[in-house]
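Colleague: got a predicted model here, sequence first, then my questions.
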Amino acid sequence: MPPSTTTLRLILGDQLNPLHSWFGEVRAEVVYILMEVRQETDYVRHHAQKIIAIFAAMRALARRLEHDGHRVHYLRIDDPANLQAIPANIDALLAHYGATGFQYQEPDEYRLDRQLAAYAAQLALPGSMAGSEHFLTTRDEAERIFAGRPQWLMEYFYRQMRLVHGVLVEPGGKPAGGQWNFDHDNRKPWRGTPPEPFDTRAQHDHAALWAGIEAAGVASFGRPDAARIVWPQDRAEALTHLDAFIEHGLPHFGHYQDAMHTTATRLFHSMLSFALNTKMLHPREVIAEAEDAWRAGHAPLHAVEGFIRQILGWREYVRGVYWASMPGYEQHNVFGHDTPLPSWFWDGKTKMRCLRHAIGQSLDDAHAHHIQRLMIIGNFSLLAGLDPHALHQWYLGVYVDAFEWVEMPNTIGMSQFADGGLLATKPYVSSAAYIDRMSDYCKGCHYDKKARLGETACPFNALYWDFFERNADRLSGNQRLGMVYRNLFNMDQDARAACAGQAASVRLRLEQL
């Protein structure tokens, strides 16, 4: 006999945690609903591999739940019954099951949080929200930590998190190794030694899934390559990836976390952000494995601390910034930049070798590591005056691990400084010298890394000095930029004017660079 009451529980595409307490017991009156909808594929244009990877992981979780005895209703993107919007599909399923209740997990994106809260509020039956059981902080925890303080600083937040969660601390609350931050040890370029570890991630052929996505009319960009998706489909694969990183990548991660190289797209990075951001992995277990590796003598402290800082510090911090700043954070544009993205953001066809590689890799793999995103693509975008909102939409669409709560602050605040310093303490920009020091991108490039002026001068050089010249009123008082402005003001007026003219010329011919 069917149950007299039925509750529908919605699982979103970034809530793929099979260990959630919802699944602790099989309940005949509960139906779990997962849906692939145009609402989510179309709000920005997404990379094909991102869509494939998320849908494949959603389908894998549905199979596991069914195997464990749970009732599951799964709507595929090309299902004729799919109304392609979350509220419309829920309405239809509530009627289909004669449901007496509706529940959902706390969404991580503001637009979905507002949509589902409004939807639940207008229902004639009970609707409620459960926690996602994922993050180490609440949405408003960072805001409470900084209440009454003149400025938010990630380093202060990070140290508080280390103490609260007992991570890399010794008795008495002292930091392991006698210092909180080993960033100065983590800035080495990679010249081929030690060798990049072999990529042990399994490839999956999702040709049939991709065919269904295309049949539904979903627009995308990037290389689909549905036969070589390497992102984990489920928690078991994600755990295998985590173990492989701890064994082969973490020992060298620290020194080379900022390095870039044309022959090594991964280097020693974990590639765990997709599994973390879809909640296949919990940050606590990732942090614990890294700390255990140090305590067992397998990985040096500077590498482990740098890796943990990205998760316990930065990841939780930017989420706090996001929720404290929404709605409207995406509209920040303190410099008034409004230049459209050049067409080569969509095909990678530029003569600048660094951007050709970083954007080309992004289009090929739906992934680039944080320094490629920040100091190549983001660096150029800020110096050239590209529209930060358009760039935010590109980042959100192109990267497999990009969800708005983590991507938006990283783009608007960290990469583009468009919030005027709410997130970052200074703009993260450089000339060609930094790119050459940390990569092999400048070798064989069409442009001269040392030249500021002329048709073959590296565009980064004049753009760099002109950016600080144009924004001196806003930035020259920033203590972290004191050296930059001393060097700028020591240039003679002719040199400064020449840089300004060169930069203006570069901005006029972005499409031809």
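Modeller: Right, received. Where do you want to start?
Colleague: only C-alpha atoms from now on, for both contacts and neighbour counts.
Modeller: Will do.
Colleague: quick check, Gln310 in a helix?
Modeller: Yes. When classified by DSSP: H, G, I helix; E, B strand; the rest coil, Gln310 is found to be part of a helix.
Colleague: just give me the neighbour total for it.
Modeller: Burial of Gln310 is recorded as 14 neighbouring residues (other Cα atoms under 10 Å).
Colleague: neighbours of Asn471, how many?
Modeller: 11.
Colleague: check Gly336 too.
Modeller: Neighbours of Gly336 (other Cα under 10 Å): 12.
Colleague: can you pull the contacts of the residue nearest to Trp314 when sequence neighbours are not counted?
Modeller: With Cα to Cα, 6 or more residues apart in numbering as the criterion, Trp314 has its nearest non-adjacent residue at 6.8 Å, and that residue is Met154. Applying Cα atoms under 8 Å, 6 or more residues apart in numbering to Met154 gives the contacts Gly313, Trp314, Tyr317.
Colleague: top of those by neighbour count?
Modeller: Scoring the contacts of Met154 on neighbours with other Cα under 10 Å, the highest-scoring entry is Tyr317 at 27 neighbours.
Colleague: quick one: which helix or strand includes that residue?
Modeller: If you go by DSSP states H and E, Tyr317 is part of helix 316-325.
Colleague: list the helices and strands that helix packs on?
Modeller: If you count contacts as 3 or more Cα pairs under 8 Å, 6 or more residues apart in numbering; DSSP states H and E, helix 316-325 packs onto helix 141-145, helix 154-165, helix 404-408.
Colleague: put this next to the previous one:
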Amino acid sequence: MTTLFKNASPTLLPQTTTLRLILGDQLNASHSWFKQVSPNTVYLIAELGQEATYTTHHVQKVCAFFSAMAEFANALANCGHQVIYLTLDETQHYSDLPALLEHIITSKQLTAFEYQQPDEYRLAQQLAELAWPNVTKNKYDSEHFLLPFDDIKAQFAANKHVKMEFFYRRMRKRFNVLMKDDEPLGGQWNFDSQNREHFKQQDLADIPSPLLFANDVSAILARLKRHNINTIGKAQSQLLWPVNRRQSRQLLDYFCQHLLIRFGRFQDAMTENSRADWSLYHSRLSFAINAKMISPSEVINKVIQYWQANQQEISLTQVEGFVRQILGWREYVRGIYWGNMPKYATKNALQAQRPLPNYFWTANTKMNCMHQAIKQSLDYAYAHHIQRLMVTGCFSLLAGLHPDEVDQWYLGIYIDAIEWVEMPNTRGMTQFADGGIVATKPYAASGNYLNKMSDYCKSCHYNVKLKTEDNACPFNSLYWHFIQRHQQHFNRNPRMTMVYKNWQKMDEHTQQAIINKANNLLENIESL
């Protein structure tokens, strides 16, 4: 029997005893829950005000999750499962998720509640605290990540730095990925040093156009407006992101066939001079993976299989760079998150206090790198990892922006941002607010890095080669201001020795001019 309910009072089958909750990022069709159809079980998928408003999300992010949830509910119902699918129209009268669960369980006299381990701490706590008389409660693994949840504590002790490279090697060995006779293919673990090329003019014309979808989300946009859900970013009635497993697999296939060939080589590059400048050679699979429409294992296996069949065209360098992002970094930041929460969310090691400038919400800044990265984020709910780390992230670090505000911006603006993956990247990697749990040194850089890895500087209002003049690149003096004001924190860091030697080589007059310039920029940060 196929039943898709769209109201808060469904007529359940007489045998129904168990309610199973599926959160918006738990759309895993391969989960063992769904192997058998049971008349005893009903699944709940619901649009919730609490999830749409716990931060101010990009409108495309909300539309993507809500659309994917509806697609998944339909898929389950078509397979014969009982499903309660509720939109904001039906859940508006419930203050939060516990209130909705209370209503369904008590009104339908259900005797069991089951849920999958949430990926966010706040939801894990919320669900852990629930209890009803005569109702059993069971928690299951999400069956998505490679590293089992119960293994996290053994690998990630609280407040301890875990070197990502060593974790990545352990994962390669454990899951036999790109290995032969217990040794890494190609004779080395990491080809990152070969993956730092910038685009030359002749490279730009070769970048393929991105694969885009056209999912109608006009009804969702109407609901968001009807229920006064505050969002940011550019709305699209035809959403370009994948919202079901079929589209997710199409995007994976497209990456393998058209983008993998140069992914590693240009994975750090940035440009504003390409028809595909916002997507480049990146897979853009992060939303599909984080919503669990497609698994990391499936993605890794597909990419490796495609490379093995096309080794004359695709090098190991490209494949290893991609696998490292999924098997290494993605699993690593999840471990950092769960190994350190909830205290991780309050860390501010550098005591950064400045509020976010207004142009983070408008892209109206004369700094072209910031304008390009923010505008792209507002337009597409997407920026690739170097734009996040070395443009908006680096600026936030140099300017001393409060990590709470930086966290909320990253969490809201990006379609793939869920707290477990966002927070270690932001508070840890970009802001060094965790004091070195993630990074062994701050990812601070002057304009020279941006000029090396992008063409942003060529059309910028500011001159990347100047430090103290009126039209000098703000990143330059802000970089040295950051180095100087945190000297006690970093001057004994062996990875920072050369930086402080270079600072000390400058004469006192030059140092003071740089500091004065940076102070003036910070005092007038809204006008940059």
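Modeller: Good, I have the coordinates. Because the structure is a prediction, the values reported are computed rather than measured.
Colleague: immediately after the helix or strand hosting Leu4 of structure 2, which helix or strand?
Modeller: Here Leu4 of structure 2, judged by DSSP H and E, is contained in strand 3-5. Using DSSP H and E, the helix or strand that follows strand 3-5 of structure 2 towards the C-terminus is strand 18-21.
Colleague: which part of structure 1 matches that next one?
Modeller: The aligned range for strand 18-21 of structure 2 in structure 1 is 7-10, by TM-score structural alignment.
Colleague: and the matching stretch, how far from structure 2 on average?
Modeller: Once fitted to structure 2, stretch 7-10 of structure 1 is off its aligned match by 0.5 Å on average (mean Cα distance after the TM-score superposition for structure 1).
Colleague: any idea what His269 of structure 1 aligns with in structure 2?
Modeller: By TM-score structural alignment, His269 of structure 1 lines up with His282.
Colleague: ends of stretch 169-182 of structure 1, what's the gap?
Modeller: 14 Å (Cα to Cα, to the nearest Å).
Colleague: let me fix that, I meant to ask about stretch 176-192 of structure 1.
Modeller: End-to-end for stretch 176-192 of structure 1, by Cα to Cα: 30 Å.
Colleague: that older thread, roughly how far does the match of His269 of structure 1 sit from Tyr443 of structure 2?
Modeller: According to Cα to Cα, His282 of structure 2 stands 22 Å off from Tyr443 of structure 2.
Colleague: these two: who's more crowded?
Modeller: Under the criterion of other Cα under 10 Å, the comparison of His282 of structure 2 against Tyr443 puts His282 first, with 22 against 16.
Colleague: list the residues that contact that one.
Modeller: Counting by Cα under 8 Å, 6+ apart, His282 of structure 2 has contacts Phe255, Leu259, Phe263, Gln267, His384.
Colleague: same question, Ala444 of structure 2
Modeller: If you count contacts by Cα under 8 Å, 6+ apart, then Ala444 of structure 2 has Met390, Cys394, Leu397, Leu398, Tyr479 around it.
Colleague: could you redo the last one with a cut-off of 6 Å?
Modeller: Each residue near Ala444 of structure 2 by Cα atoms under 6 Å, 6 or more residues apart in numbering is listed here: Cys394.
Colleague: for Val44 of structure 1, same thing?
Modeller: Per Cα under 6 Å, 6+ apart, neighbours of Val44 of structure 1: none.
Colleague: what residue in structure 2 is paired with it?
Modeller: By TM-score structural alignment, Val44 of structure 1 lines up with Thr55.
Colleague: give me the residues contacting the lengthiest helix in structure 1.
Modeller: Counting by DSSP state H, the longest helix found in structure 1 is helix 48-67. If you take Cα under 6 Å, 6+ apart as the criterion, helix 48-67 of structure 1 is touched by Ser220, Phe221, Pro224, Gln233, Asp234, Val400.
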